[in-house]
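Chemist: How does the following fold in three dimensions:
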Amino acid sequence: MRFATWILLAVATLLAGCNTTPYDRATVYYDRAQYLSDLVKNFPGITEPIVQHGRCAVTITTPNSNTGTYYFCTFALTTNDLYVMGWNGKTMKYEELANVNLSAIKKISIWSFFRARQLQLTEGQRLLGLSVTIDDGGYDDGAATERLFDTLKSKGITVVKSEGQIKPPPAPAPMFIPIVIPR
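Modeler: This is a model prediction of the structure:
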């Protein structure tokens, strides 16, 4: 009987730690049907038609680096610009994380590992690693990332081989210091 109680307690503890909402979906609002009107309302300067848009994750760093700052985001591609937006829950508005003028991009590449894809855009002093995610969040959408890559490639931007994934900095690890108490 005690063994069954311990098993039940262990299962309940494990299930209590389950998260039902992906973290990116919980931090960035995105409604595909309403996104364009929300974006234009928040940024009236966007006057060009939006060709592609979606939910994403972006790492922003400097060229020749593979570690940078990580954000959950949405993106909107126009004929001349790529807008990468974060979400401010306090003001309930999109905030610009990066505005990339397509003519300023020096080179692009795509990194892939199994089904994961990352589009890498290099400007003069900035490097972005962008992965498109599914609308519900939580999973990379490799096909959508490749479509975005192909669209940018068709604009005549130089394509180079990827030098590896651009990653966020590692999370701080807890430090365990053993305390020895002599008898």
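Chemist: drop to CA atoms for contacts and neighbour counts, all remaining ones
Modeler: Will do.
Chemist: what's the spacing between the most centrally placed residue in the chain and Pro172?
Modeler: Centroid check for the chain by CA atoms, centre = their mean gives Ala57 as the closest residue, at 0.3 Å. Taking CA to CA, to the nearest Å as the measure, Ala57 falls 20 Å from Pro172.
Chemist: Next, the second sequence, to be compared with the first:
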Amino acid sequence: MRHFYSSLLLSTTMLLSACNTTPYDKATIYYDRTQFPSQLVKDYPELTDPILQHGRCSLVVSTPGSNTGTYYFCTYALTSKGLYMQGWDPKALKYVEIAHVDLAALKDISLYTFLRTKQLQLTEERRQLALSASIDEGGYIDGAATENLFESIKRKGVPVVESQGMISPPAPPSPMIIPVVVPR
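Modeler: As a prediction, this is how the structure comes out:
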């Protein structure tokens, strides 16, 4: 019996150590840095301004003053007039808009920083967005790109306020564990 358990443990360890999963954001959102601007202009004919910055991101959309909201994996594109966040439609093979922010309509912006995590927070009249840029391969937050995006928007004259904390996605449902004690 001892031999069975040790072989079961060894085979489970070998199976799990061979797992190399693709980050979920990379698996669900198509992004090719070199082709992205031309693909986005093709999908958004109304986008006529040159794209200044772009990349992969995670986005939380909420109401002003809230610290939780709806979570999206996305790509972003910054132009001189606006910030576009879009998801990927694998059936139509094109980008679909999640949110568009007119920089002139922004009430304020802030940058939340905790260790290596950075989150750009944009507040409009009735909507608040929290964006964290990710590395091109997905899976990790790119703090430098997020900070660069913050500085670019700040240079447009948008008021900067202090962040009130991180805006997070809602907690996932988790199973409830109820211990059952059986007396002997």
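Chemist: OK, contacts around the residue nearest to the centre of structure 1?
Modeler: Residues near Ala57 of structure 1 by CA atoms under 8 Å, 6 or more residues apart in numbering: Tyr70, Tyr71, Phe72, Cys73, Thr74, Leu130, Ser131, Val132, Thr133.
Chemist: Which one of these is nearest to Pro168 of structure 1?
Modeler: Nearest to Pro168 of structure 1 among the contacts of Ala57 of structure 1: Tyr70, at 5.3 Å, using CA to CA.
Chemist: and Thr146 of structure 2, what is it in contact with?
Modeler: By CA under 8 Å, 6+ apart, the contact set of Thr146 of structure 2 is Lys118, Gln119, Leu120, Leu131, Ser132, Ala133.
Chemist: Lys107 of structure 2 now?
Modeler: Neighbour list for Lys107 of structure 2: Leu122, Thr123, Glu124, Glu125, Val158, Pro159 [criterion: CA under 8 Å, 6+ apart].
Chemist: Just the buried subset of those, please.
Modeler: Buried subset of the contacts of Lys107 of structure 2 (neighbour count, 16 or more other CA atoms under 10 Å): Leu122, Thr123, Glu124, Val158.
Chemist: Just want to check the distance between the second one and Thr13 of structure 2.
Modeler: By that I understand Thr123 of structure 2. Here Thr123 of structure 2 is placed at a distance of 47 Å from Thr13 of structure 2 (CA to CA).
Chemist: what does Asp43 of structure 2 give?
Modeler: As judged by CA to CA, Asp43 of structure 2 and Thr13 of structure 2 stand 45 Å apart.
Chemist: Name the secondary structure element that contains the closest residue to Phe72 of structure 1 other than its chain neighbours.
Modeler: Spatial nearest neighbour of Phe72 of structure 1, excluding adjacent residues (CA to CA, 6 or more residues apart in numbering): Ala57 at 4.5 Å. For Ala57 of structure 1, the host element (DSSP states H and E) is strand 50-61.
Chemist: re the thing from before, tell me which of the contacts of Thr146 of structure 2 is nearest to Leu103 of structure 2?
Modeler: In terms of CA to CA, no member of the contacts of Thr146 of structure 2 lies closer to Leu103 of structure 2 than Leu120, at 13.6 Å.
Chemist: these two touch, right, the closest one and Leu111?
Modeler: Yes - assessed by CA atoms under 8 Å, Leu120 of structure 2 is found in contact with Leu111 at 4.7 Å.
Chemist: Give me the common contacts of these two.
Modeler: Residues touching both Leu120 of structure 2 and Leu111 (CA under 8 Å, 6+ apart) are Glu147, Phe150.
Chemist: Pull the contacting residues for the aligned residue in structure 2 for Ala104 of structure 1.
Modeler: Alignment note (TM-score structural alignment): Ala104 of structure 1 maps to Ala105 of structure 2. Shown in contact with Ala105 of structure 2 (CA under 8 Å, 6+ apart): Glu124, Glu125.
Chemist: do that again at 10 Å, thanks
Modeler: Lys81, Gly82, Thr123, Glu124, Glu125, Val158 (CA atoms under 10 Å, 6 or more residues apart in numbering).
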